[in-house]
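Chemist: Sequence first, then the predicted structure, then my questions.
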Amino acid sequence: MIRIPATDGTLTAYQPSSKARSTTPDNTPFTSRSVLAPAHVVGDPLAANEPFGPPLGPPPPQSLDWDATLAFRRHLWAHGFTVAEALDTAHRGAGLDWPTAAELIRRSGAEARAVGGKLAVGVWTDQLDPFSPHSLDDAVKAYEEQLEVVEEAGATAIIQASTALAQAARTPEEYAGVYDRLLGQTTRPAILHWLLPEWVPGHTGYWGHAGHEESTQAFIDLVTTHQDRIDGVKVAPLGPEHERVLRRRLPDGVRFYTGDYDTYTDLIAGDEHGHSDALSPVFDLIAPVAAEAFRSLDAGDAADFRTRLDSTLDLARHVFEGPGRSTLFFKTGLVFLAWLGGHADHFRMVWAEQGARSVPHLAQAYRLADELGLFPDPDLAAYRIRQYLDVSGVAQ
């Protein structure tokens, strides 16, 4: 038995599972949907990965455990997912600076070539000082520097909205000119990634319009103009109905990638008007079960797809719970469960975020994952959760 703590201080005896997952991973890409899994990174336990840096100073460079970080990408490829690299799930913009992100992209590109895996990578402007003004040319050059690294890695570019661009560009024509230039340099159809001002206030006025509908129409016009250069788009946050409306407005052949972690089964399954594809960190969390669901969908068994993917909702909702942008600390649950699952030999994170979630939250995440049969070695997971709870003051 494991004594699982609740937030009210009570303890519940839990009998862990003893049945390991028996499904053999299949690295064949899914055929019914395009599914991208943003992957987490693991901190170097011997590095000075301090949270946020000294007072009034920039955060110190963060060091990664490269073996554990790359091994998890091989885990995702082994189940058929496209790895989405160097996004916020990998602490991009929250501890991972551009030089380290560039090294991550290069290493992931080499790993992808070695195993035949698919890779998509975030292209941004985070090498620019966020507290200094920048010109339109500064933003373009920053994008182009990153795009060159992504192209050399053989990856699909995920072109992310930029606060530096939002500060410099004023008119729809200026935005269109920047994206025209970037899309003209990609050798593969790109994904456009637009976070709305509800999550990033610095994106207010993106696409050159103050109003949401005007901005959305300018975005759709851009996509339509370049639809042969665009694989798909991700726009967040959107409620399910707004997502369905927007994806119907896209030109034929352009995918809408959902990042939803609450109703993703319905959005991906779709309706008579179409379906969403997926670009969501939830697949970092539930890869083995989700892969089985997509194999069922590929085989035409939509009911089994729904049953399998619906079984993951409680865990996903728990790990991503919290206010704001998918809660800033969802990554803590991802790295914790990966450690319990044997994908790393320690639980250390960039910016010391292993302490960003409470002991009851992580203990409950373990229980939900174990009930789901997510762990390849449930005995190892049980041993490690007992270790964690013991050193956290919950005697076992």
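Modeler: Nice, I can see it. Numbering: from 1, shown residues only.
Chemist: make it CA atoms for all contacts and neighbour counts henceforth
Modeler: Noted.
Chemist: how much space between Gln217 and Gly211?
Modeler: 10 Å (C-alpha to C-alpha, to the nearest Å).
Chemist: higher neighbour count, the two?
Modeler: For Gln217 against Gly211, the residue with the higher neighbour count under other C-alpha atoms under 10 Å is Gln217, and the figures read 15 against 11.
Chemist: how much space between that one and Ile105?
Modeler: 33 Å.
Chemist: do Glu241 as well
Modeler: With distances taken as C-alpha to C-alpha, Glu241 is found 35 Å from Ile105.
Chemist: Pasting the second one now:
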Amino acid sequence: MTKLLLPNKDRKLYSYETREFQRFEIPQDKPFKKRIAFSAAHVVADPLSVSDPTLDGQIDWDKTMEYRHYLWSLGLSVAEAMDTAQRGMGLNWDRAKELISRSVREAKSVGGKVASGVGTDHLAPTPAVSLEDVERAYEEQVSFVEGEGGKIILMASRALAACAKGPEDYQRVYNKILQNVKEPVILHWLGDMFDPALEGYWGFEDTDKAMEVCLQIIRDNETKVDGIKISLLDAQKEVDMRRLLPESVRMYTGDDFNYPELIKGDDQGYSHALLGIFDAIAPAAAAAMHAVDADDWNSYDAILEKTVPLSRHIFEAPTFSYKTGVVFMAYLNGHQDHFRMIGGKEGARSIIHLSDLFVLADEAGLLRDPELATKRMKVALELAGIEQGAR
């Protein structure tokens, strides 16, 4: 156990002592049997690159792939080149292609599972863009991922949101793309709290009306849809949609606020997982999935309920800045040697936010080496002008 001085919201310092770490019990038998569990994974920036990190952030490929191997070693699947990897917020399509190619190759080498984001982010999202442009952009990315032998997560399109006149335009584009994919894909409905450019997706700002458009697209293309991930941070909306899906189509929760109850489910069904928070809480997530397999719901609840305050904190408004907390967790836990991000996004959260994150991570049992985590937290604090004394 180690101590440090942390700031609170009143700008006052208080002494905090970390708890004794207790390792999560994670059986070696995998994959999970009763739930599919994807972790949307972050990328590790190259801290020694001479390029402008806000305009051309470079990736440390060795550390980035090393983290994916860590997730696979826990039994988790990897959702690649998604918003957690700063897709469209520091990670452009050219670099995403290399990321996808490397991940698919590395996954095959260890029998890991990976699905990769396909979007239109190489197309400027302006009203001047046509539906034909959007279709071609989607087709280009679909072709690349299929050519790599990868599974597709069909991401929401900023360009489509910018040029679509109504729900019929969404139906046209999605129907065309889905009709031509080789294998069933996972659709992704990303709420505007994660990306403001996606406001009014599916042609309506009203969520119920938007949901009906999305459901109709799924019904029209049922054999081409493995499932849908929705990230609306509204548990009831997810449950409502889950109960309306065709029987063959899975629901993947993207709700980083309410994931324990949604994965657990009810007498009418449950959600699988495709979550950014599973990057930050990977060992707890893996242990919880094994508890599901054992029908040990007491252990499941005990493991995940402690992670919810941390997740809600990491994903607090502005929600799209959650990647900073995810990478900070990786830094605290020794998965990377620095707290730098592509796009310079390490500065997107305050030192108060990061201090509270440290405490919540410790309370959830997610600081795997409290001494190392404390040392690194002290560095961050001193960079913010909060002296800690001898280290």
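Modeler: Thanks, I have the structure now. Predicted, not measured: the structure shown is a model, and the values here were computed from it.
Chemist: circling back: quick one: which of Glu241 and Ile105 of structure 1 has more around it?
Modeler: The residue with more neighbours, out of Glu241 of structure 1 and Ile105, is Ile105; 25 against 9, by other C-alpha under 10 Å.
Chemist: Just tell me the aligned range of stretch 368-380 of structure 1 in structure 2.
Modeler: Stretch 368-380 of structure 1 lines up with residues 360-372 of structure 2 when matched by TM-score structural alignment.
Chemist: in the matching stretch, what counts as buried?
Modeler: Residues of stretch 360-372 of structure 2 classed as buried: 360-372 (neighbour count, 16 or more other C-alpha atoms under 10 Å).
Chemist: Likewise for stretch 33-52 of structure 1?
Modeler: Across stretch 33-52 of structure 1, burial judged by 16+ other C-alpha under 10 Å covers 33-45, 49-52.
Chemist: So which of those are in strands?
Modeler: Judged by DSSP state E, strands contain the following of the buried residues of stretch 33-52 of structure 1: Val35, Leu36, Ala37, Pro38.
Chemist: Contacts only, for the third one.
Modeler: What that stands for is Ala37 of structure 1. With contact set as C-alpha atoms under 8 Å, 6 or more residues apart in numbering, Ala37 of structure 1 has these partners: Leu76, Phe81, Thr82, Val83, Ala84, Leu279, Ser280, Pro281, Val282, Phe283, Asp284.
Chemist: which one in structure 2 is aligned with it?
Modeler: Using TM-score structural alignment, Ala37 of structure 1 sits opposite Ser39 in structure 2.
Chemist: is it fair to say Ala157 of structure 1 lies in a strand?
Modeler: Yes. When DSSP: H, G, I helix; E, B strand; the rest coil is applied, Ala157 of structure 1 is found to be in a strand.
Chemist: Surely Arg68 of structure 2 is in contact with Val43?
Modeler: No. Taking contact to mean C-alpha atoms under 8 Å, the distance of 9.4 Å between Arg68 of structure 2 and Val43 leaves them out of contact.
Chemist: Near the closest residue to Asp231 of structure 1 other than its chain neighbours, how many other residues are there?
Modeler: For Asp231 of structure 1, ignoring the flanking residues on the chain, the nearest one in space by C-alpha to C-alpha, 6 or more residues apart in numbering is Pro189 at 4.9 Å. One way to gauge burial is a neighbour count; for Pro189 of structure 1, by other C-alpha under 10 Å, it gives 18.
Chemist: ok, the corresponding residue of structure 2 for Pro189 of structure 1 - contacts?
Modeler: In structure 2, the residue equivalent to Pro189 of structure 1 is Pro184, according to TM-score structural alignment. Neighbouring residues of Pro184 of structure 2 by C-alpha under 8 Å, 6+ apart: Ile152, Thr223, Lys224, Val225, Asp226.
Chemist: Could you do Leu119 of structure 1 as well?
Modeler: Going by C-alpha under 8 Å, 6+ apart, Leu119 of structure 1 touches Thr82, Val83, Ala84, Glu85, Ser108, Gly109, Ala112, Gly154, Ala155, Thr156.
Chemist: again, only this time at 7 Å
Modeler: Thr82, Val83, Ala84, Ala112, Ala155, Thr156 (C-alpha atoms under 7 Å, 6 or more residues apart in numbering).
Chemist: Tell me the one of those residues nearest Pro237 of structure 1?
Modeler: Each of the contacts of Leu119 of structure 1 was scored against Pro237 of structure 1 by C-alpha to C-alpha, and Ala84 proved nearest at 18.5 Å.
Chemist: Please name the residues that touch the closest one.
Modeler: Applying C-alpha under 7 Å, 6+ apart to Ala84 of structure 1 gives the contacts Leu36, Ala37, Pro38, Ala39, Leu119, Ala120, Val121.
Chemist: before we move on, what about Gln141 of structure 2?
Modeler: Remark: with contacts taken as C-alpha under 7 Å, 6+ apart, Gln141 of structure 2 is in contact with Val118, Gly119.
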